[in-house]
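Student: what's the 3D shape of this:
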Amino acid sequence: MAGSEETWEKAGPAAFALFLALAAVPTAVFALLAFLGELRPFMALAAWAVCSLVAIAFALLLGRDVAVMTRLVRALRIAPGALPVDRQLLVPGMSDLGAEALRLIHAERLSRARNQASAAEDRALVERLPDPLLKLDRHGRVVWRNNSAITAFGSDMAALMRHPDLRAALAEAQADGQPVRREIMLSAPVTRDLEITIIPVGEPLYMLVSDRTRERALEKMRADFVANSSHELRTPLASLIGFIETLRGPAADDPEAQQHFLGIMAEQAARMQRVIGDLLSLSKIEISEHSPPKEMQHLPFLLERIVAGMEPMLKAQGTQLVFAAPADLPQIQADADQLTQVFTNLLDNALKYGKPGGEIKLVATDQPDTRFPPGGIIVSVADDGIGIPREHIPRLTERFYRVDKGRSRSIGGTGLGLAIVKHVVNRHRGKLVIESEPGQGTVFTVWLPGPSR
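Tutor: Next up, the predicted model:
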């Protein structure tokens, strides 16, 4: 486009020089005719003057039209059809030529604008890809990478680019000219399972990286979950089958043994019922985990109802509950049933693992805490029990994970309570922090965001 405008700017002086040169031709002819005596000097001079004037006038007129065209090109802001070309250009045929020139320039500008917009959209799309994308030269060096690649690998790409499987995939893609896919595992700075796709496009290579670490972890978690849940149900089920066979056989006529075995069977059936109930509850929570609750709830009133429901168990164990929840706490978006399940589970755990006749603290506040974002409500449940060794804390919210399996089962634990707590807190877009020291008790702290978040 810039080249077209420069051409029009230079055309005016060029046209004027051309027609001055053309005026020199009749000058030479008339001078020759006068020299040979074919024309009288006065007639030759008059004819020369007329021809020169016409040539100069036409050259000036053409130069003027070219200058007008240059001005129109520079001022081109609207569609060519709206420009008054026919009223501004005086040389015959220049109006059509000018209109066509403006149309071509407008089309060129429009095409360039579309190409630039398309390139900008393509670049924005590539930058916003959730997976890292890198452009490599023929030597396998990184030329460019999108924001996801910067976020995923930072400034250090050495661990990825030096991986032997990746180097082999790059060589294969360059040799065959076809996309190559590989799965590699990085061990530094953290262990990651990556799926690499090398796409040759001419000389450069594009590398798309998909992080499969989470999917692999979920696959392992599902496998562990099936194995653990099967084990949790198989044990009481095997006990029930064994006692039923005993009652049908050796203990068929022994009332005392029957009562003993029936008591154990009732305990095992109740255990199975608790496990199945918690599994169903967990599945229900996971289904709705992506959608945060919309209802507004007043947390102090909810906690008061939970505490009232726990009073019989507290009295049975002689445990004192210290409860503090200011009535003026702001309302939050929450699912009342799910939060009831969360704090009931936490209080139940504190009661089970706390000291007999000890103290449990349930405190709700909206005071700022550096561990959490500003705003929202913080609820903590603290006991004075035996505590939890530090190495177990990161895994407490895993399904069926128990620090002391024997004690947990003996007191009726299913190993799913804290998993339910974690998923409910996740659905509320909150945070769960667990702090514990052996011999000093455990504190579970739940942060729930306010309605503005």
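Student: From here on, just use CA atoms for contacts and neighbour counts.
Tutor: Fine.
Student: I figured L282 was touching L418, is that so?
Tutor: No - in this structure, L282 is not within contact of L418 by Cα atoms under 8 Å, at 10.4 Å.
Student: Tell me who's in contact with E295.
Tutor: Neighbouring residues of E295 by Cα atoms under 8 Å, 6 or more residues apart in numbering: Q333, A334, D335.
Student: cutoff 10 Å now
Tutor: The neighbourhood of E295, defined by Cα atoms under 10 Å, 6 or more residues apart in numbering, consists of Q331, I332, Q333, A334, D335, A336, P451.
Student: And it, how far from E286?
Tutor: Here E295 is placed at a distance of 18 Å from E286 (Cα to Cα, to the nearest Å).
Student: Take the contacts of E295 and keep only those in helices.
Tutor: A336 (DSSP state H).
Student: Can you tell me which of the contacts of E295 are buried?
Tutor: Neighbour-count burial (16 or more other Cα atoms under 10 Å) is assigned, among the contacts of E295, to Q331, I332, Q333, A334, D335, A336.
Student: Can you tell me which of the residues you listed is nearest D254?
Tutor: Distance to D254, by Cα to Cα, is smallest for A336 among the buried ones among the contacts of E295, at 49.7 Å.
Student: So which residues of the stretch 1-150 of the chain form helices?
Tutor: 2-36, 41-74, 94-127, 147-153 (DSSP state H, counting those that start in this stretch).
Student: Wait, V201 touches P179, no?
Tutor: Yes - counting by Cα atoms under 10 Å, V201 touches P179, with 9.4 Å between them.
Student: hey, what's in contact with both of L282 and L418?
Tutor: Common contacts of L282 and L418 (Cα under 10 Å, 6+ apart): R399, V424.
Student: hang on, the earlier thing: need the winner for burial among the helices of the stretch 1-150 of the chain.
Tutor: helix 41-74 (a mean of 18; mean count of other Cα atoms under 10 Å).
Student: Taking helix 2-36 as reference, get the angle to that helix.
Tutor: When axes from the mean of the first three to the mean of the last three Cα atoms, to 10 degrees is applied, the directions of helix 41-74 and helix 2-36 differ by 180 degrees.
Student: check contacts around the residue nearest the centre of the chain.
Tutor: For the chain, the residue sitting closest to the mean C-alpha position, by Cα atoms, centre = their mean, is P130 at 5.4 Å. Contact partners of P130, counting by Cα under 10 Å, 6+ apart, are N146, N147, S148, A149, V209, S210.
Student: before we go on, could you also do this sequence so I can check it against the first one:
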Amino acid sequence: MNWLLPRFVLAALAVVAGVFFGHWVGRLLHLPFLSEALSAAIAVVALVIVDAVRGHRLLQWLRGPQLDAAPRDAGIWGELGYRVERAVRERDKVIASERLQLEQFLSAIDASPNGVLMLDAQDHIHWCNRVAADHFSLDPVRDLRQRVTNLLRSPAFVSFLHTESYETPLLLSNVRGFGTLSVVVKRYGDGMKLVLSQDITERERSDAMRRDFVANVSHEIRTPLTVLAGFIETMLSLPLTVAERTRVLTLMGQQTDRMQGLVSDLLTLAQLEGSPRPTADRWLGLDALLARINSDAVALSGGRHQLKVQLDTQVELAGVESELLSAAANLVNNAVRYTPAGGEIDVSWRELGDGSGELCVSDTGLGIAREHLPRLTERFYRVDGSRSRETGGTGLGLSIVKHVMHRHGGELQIESEPGKGSKFRLALPAIRVRHVGEPALGVEAANAPR
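Tutor: As a prediction, the model looks like this:
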């Protein structure tokens, strides 16, 4: 109420000024009643003019952007301006806080790995994040307020968007370069829709690989079991000579070995996938490993190939000996199996400038077409299935090699060309390579006794 006193003072001053002015005019004109009326009118007019000026200034401030301070007049107009200004500032703070929260919320949605598309009641794009823009080839700025069905003309999507029930997600294949999208629509607000999209290409691929894996395992095991069952039935139902019995038993043994090899490889893969990465403090000699590989390759080749194995590398590798031996042996055995008689097989070690190294297995076999190279490490993938079975392969060897290298921080690199042979490299990082007698480095050096 601090505006009330100035208000009374202003009114009193206006009355006094009006009385003096009216008294002077009344004496001048010899009209005493006119002086009284004129005094009251002057006082009222003075108050109205002052209030009008102050009210106009406040209204001008309210019509503007309210960036500067409100008029600081005395009396009720000053108090009113202060109150209005404070309310405006509080409103601006609330709006700024809500805008910041909205921006943070939209930023969080924008960072989501899933696509988010907001549509109004007429299916116009209200907002979308970057992932949804990538999924549907939209521009997050340019395409706002555009009808989504005009931009995305997939009949399946348009039909799904206009359906009444969204309980089952829509699967879209080959949408603007993507393999498979899973699209879910949720209603919210007043007829608005929330379109959620997820790229499930890898999941679909993994599911397909798992189905193929189960089918391949069933097929690979069923084949030798069928052969064994047939031989057993033959031995039980037919009188066989000693030679025939020996031949049947030999074939049964081969099928049993094939099935045991398959089961062994499956168990190896399961163990590799479920085991922690080996530490880099257990060292093994590469020369001893290559000597064992050379002995097995000579026995498998039977003199049909020209084998050249580098046996004097003076290098040690950090890792699990059985796994590294399995990886290298798989590559050498494959080279022996798939290289025609008279071909050359070379196994060598090469050190790189950054301290890393690679074990290279090259052959002069038939080679592999470029389109098959990315899939060679898939389980049971064969370039020529019949030829692979004839050579005794299970289709899991390169998959085992890939897993061994990943566990040791390395990489399997493949180069091949039809008619020019193949080259497989086991690339190992510098932390797992050292020369014989070289002092320990890194973590191993920190843990070494002093």
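Student: sorry, back to before: now that we have the helices of the stretch 1-150 of the first structure, can you turn them into a markdown table and tack on distance to L205 of the first structure?
Tutor: Formatted as a markdown table, the helices of the stretch 1-150 of the first structure follow (distance: least, Cα to Cα, whole Å):
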| stretch | distance to L205 of the first structure |
| --- | --- |
| helix 2-36 | 34 |
| helix 41-74 | 42 |
| helix 94-127 | 15 |
| helix 147-153 | 15 |
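Student: With S436 of the first structure as the reference, name the closest of those.
Tutor: Closest approach to S436 of the first structure among those is made by helix 147-153 (32.6 Å; Cα to Cα).
Student: So which elements touch that closest one?
Tutor: Judged by 3 or more Cα pairs under 10 Å, 6 or more residues apart in numbering; DSSP states H and E, the packing partners of helix 147-153 of the first structure are helix 94-127, strand 133-136, strand 205-211.
Student: Make TSV out of these and add distance to I377 of the first structure.
Tutor: Written out in TSV, the entries for these read as follows (distance: least, Cα to Cα, whole Å):
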stretch	distance to I377 of the first structure
helix 94-127	37
strand 133-136	40
strand 205-211	35
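Student: The ones you listed: which one's closest to L61 of the first structure?
Tutor: Using Cα to Cα, these put helix 94-127 closest to L61 of the first structure, at 10.9 Å.
Student: Show me how far that closest one is from its chain's centre.
Tutor: 33 Å (Cα atoms, centre = their mean, to the nearest Å).
Student: what helices or strands is it leaning on?
Tutor: With contacts taken as 3+ Cα pairs under 10 Å, 6+ apart, helix 94-127 of the first structure sits against helix 2-36, helix 41-74, strand 133-136, helix 147-153.
Student: S230 of the first structure is nearest to which of those?
Tutor: Comparing those by Cα to Cα, helix 147-153 comes nearest, at 37.3 Å.
Student: Helices along the stretch 351-453 of the first structure, start to end?
Tutor: With helices called from DSSP H, counting those that start in this stretch, the stretch 351-453 of the first structure shows them at 405-410, 417-427.
Student: just those helices: most buried one?
Tutor: Taking mean count of other Cα under 10 Å, helix 417-427 is the most buried of those, at a mean of 22.
Student: what's the average distance of it to the second structure?
Tutor: Compared with the second structure after fitting, helix 417-427 of the first structure deviates on average by 2.9 Å (mean Cα distance after the TM-score superposition for the first structure).
Student: picking that back up, distance to V446 of the first structure added to the helices of the stretch 351-453 of the first structure, as TSV?
Tutor: TSV is the format used below for the helices of the stretch 351-453 of the first structure (distance: least, Cα to Cα, whole Å):
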stretch	distance to V446 of the first structure
helix 405-410	23
helix 417-427	8
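Student: Out of those, the one nearest R214 of the first structure is which?
Tutor: Going by Cα to Cα, the one of the helices of the stretch 351-453 of the first structure nearest R214 of the first structure is helix 417-427, 16.6 Å.
Student: Does that closest one pack against any helices or strands, and if so which?
Tutor: Secondary elements touching helix 417-427 of the first structure (3+ Cα pairs under 10 Å, 6+ apart): helix 255-287, helix 336-353, strand 431-437, strand 441-448.
Student: ranking those by burial, who's on top?
Tutor: strand 441-448 (a mean of 22).
Student: Mean per-residue distance, that one versus the second structure.
Tutor: Looks like 2.7 Å for strand 441-448 of the first structure (mean Cα distance after the TM-score superposition for the first structure).
Student: So what does T246 of the first structure match up with in the second structure?
Tutor: Under the alignment (TM-score structural alignment), T246 of the first structure pairs with T234 in the second structure.
Student: what sits against that match?
Tutor: Counting by Cα under 10 Å, 6+ apart, T234 of the second structure has contacts L228, L240, R245, V248.
Student: Return the residue of the first structure aligned against the third one.
Tutor: Aligned by TM-score structural alignment, R245 of the second structure pairs with Q258 of the first structure.
Student: I'd assumed F243 was in contact with its match.
Tutor: Yes - in this structure Q258 of the first structure lies within contact range of F243 using Cα under 10 Å: 9.1 Å.
Student: Return every residue with contacts to both of the two.
Tutor: A251, I264.
Student: Neighbour count for V201 and P179 of the first structure, which is higher?
Tutor: Between V201 of the first structure and P179, P179 has the larger neighbour count (other Cα atoms under 10 Å), namely 18 against 13.
Student: any idea how far L129 of the first structure is from that one?
Tutor: Computed with Cα to Cα, the distance linking P179 of the first structure and L129 of the first structure is 19 Å.
Student: Equivalent analysis for L97 of the first structure, please.
Tutor: Distance, L97 of the first structure to L129 of the first structure, using Cα to Cα: 48 Å.
Student: Likewise for A168 of the first structure?
Tutor: For A168 of the first structure relative to L129 of the first structure (Cα to Cα), the value is 26 Å.
Student: rewinding a little: R216 of the first structure is nearest to which of the helices of the stretch 351-453 of the first structure?
Tutor: Nearest of the helices of the stretch 351-453 of the first structure to R216 of the first structure, taken as Cα to Cα: helix 417-427 at 19.5 Å.
Student: If anything else comes up later, I'll come back, but that's it for now.
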